[in-house]
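[1] predicted model and sequence follow; I will ask about them next.
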Amino acid sequence: MASTQVRVVIHASRSEVYDVARDLSALPAWAGGLASGAIEPLSDDALVVDSPMGRVTVVFAPRNEVGVLDHDVTLPSGDTVHNPMRVHAHPHGAEVVFTLQQGDASDEDLARDAALVQDDLHRLKALVEG
């Protein structure tokens, strides 16, 4: 199974980037591929949200000091997709890395998904950098 990483450097501290990315209420402002509508919080780590894929449940890794933003997305079909995501320290601030795993997707679908994630990460960058 192939995978690809999408990354962006953000000119802010790792903790600032993490805090913005981990703020579930802010997801529609930058994560259009995940949250395109109303958010229903379930806990500090979980929510139900309208997305381009339909209404999905998203469960994030618990808050942590090491920048892990992994999240599981349960699709309307009942399938769950694990999304590894990290915020690392970088000489120019922080680097956000999102790993896409190909699974049954075609190469074209993987490339399209990577481009969508890249767009989301650039919106996160703009949001954090103001």
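    Cool, the structure landed.

[2] okay, CA-based contacts and neighbour counts for the rest of this
    Fine.

[3] residue 121 and residue 130, how far apart?
    Plainly put, residue 121 is 14 Å away from residue 130 if you go by CA to CA, to the nearest Å.

[4] likewise for residue 23?
    Counting by CA to CA, the separation of residue 23 from residue 130 is 16 Å.

[5] neighbour-wise, which of these two wins?
    Each of residue 23 and residue 130 has its neighbours counted (other CA atoms under 10 Å); residue 23 has more, 11 against 6.

[6] use this one as the comparison:
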Amino acid sequence: MRSRHISVVIEASPEAVYDFAADPDSLQHWAAGLASSEVTRSGDVLLVESPMGTVTVRFVAHNDLGVFDHDVTLPSGEIVHNPVRVLAHPDGAEVVFTVRQRDMTDDEFDRDCATVAADLERLNQILTDSYE
């Protein structure tokens, strides 16, 4: 199984990037590949309308390490683990999202990676605009 690390550098503090990106209520604003509407909470599980159908999302606990890994349970029942890190960078913060190919074709994997890259660019735009 191949993995690809997709990243974006954002001219904002790592804390500000993490606080926004790891907040489930902000997902619909920047993570179109995951959330196409408001997130509904059911305990510590999030119910999300996504391009794949209704999925559940479970984030790791809020932490000081910049980690906001999350497991997505697809409508099929398959669970996809998504490692995501916010790292300090000389120009602000770098968000690194690891995409794993799993059982996708190469074309599907490339499309999934392109979706993640577009989501990270949207996150960059939102946070850059709010700090200008």
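    Right, received. Where do you want to start? The model shown is predicted, which means the values in this text are computed figures rather than measured ones.

[7] what about residue 48 of structure 2, how many residues nearby?
    Applying other CA under 10 Å, we find 24 residues neighbouring residue 48 of structure 2.

[8] my read is that it contacts residue 35, right?
    Yes. Counting by CA atoms under 8 Å, residue 48 of structure 2 touches residue 35, with 5.7 Å between them.

[9] most remote residue from structure 1's center?
    Using CA atoms, centre = their mean, the residue of structure 1 lying farthest from its centre is residue 91. It sits 22.1 Å away.

[10] which residues in structure 2 form helices?
    Under the criterion DSSP state H, structure 2 contains helices at 14-21, 27-30, 106-131.

[11] adding distance to residue 59 of structure 2, write these out as JSON lines.
    Formatted as JSON lines, these follow (distance: least, CA to CA, whole Å):
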{"stretch": "helix 14-21", "distance to residue 59 of structure 2": "11"}
{"stretch": "helix 27-30", "distance to residue 59 of structure 2": "12"}
{"stretch": "helix 106-131", "distance to residue 59 of structure 2": "17"}
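
[12] list the contacts of the residue nearest to the spatial centre of structure 2.
    To find the centre residue of structure 2, average its C-alpha atoms and take the closest one (CA atoms, centre = their mean): that gives residue 31, at 6.1 Å. Shown in contact with residue 31 of structure 2 (CA atoms under 8 Å, 6 or more residues apart in numbering): 116, 119, 120, 122, 123.

[13] so how far is residue 57 of structure 2 from the first one?
    Between residue 116 of structure 2 and residue 57 of structure 2 the distance, using CA to CA, works out to 16 Å.

[14] can you check residue 120 of structure 2 too?
    18 Å.

[15] wait, isn't residue 127 of structure 2 in contact with residue 13?
    No. Residue 127 of structure 2 is not in contact with residue 13 according to CA under 8 Å; the separation is 9.9 Å.

[16] wait, doesn't residue 59 of structure 1 sit right on residue 45?
    Yes. Between residue 59 of structure 1 and residue 45 there is a contact at 5.7 Å, judged by CA under 8 Å.

[17] tell me which of these two has more neighbours.
    Neighbour totals were compared for residue 59 of structure 1 and residue 45, and residue 59 leads with 20 against 16 (other CA under 10 Å).

[18] what sits against the more buried one?
    Counting by CA under 8 Å, 6+ apart, residue 59 of structure 1 has contacts 45, 46, 47, 71, 72, 73.

[19] sweet, I'm off.
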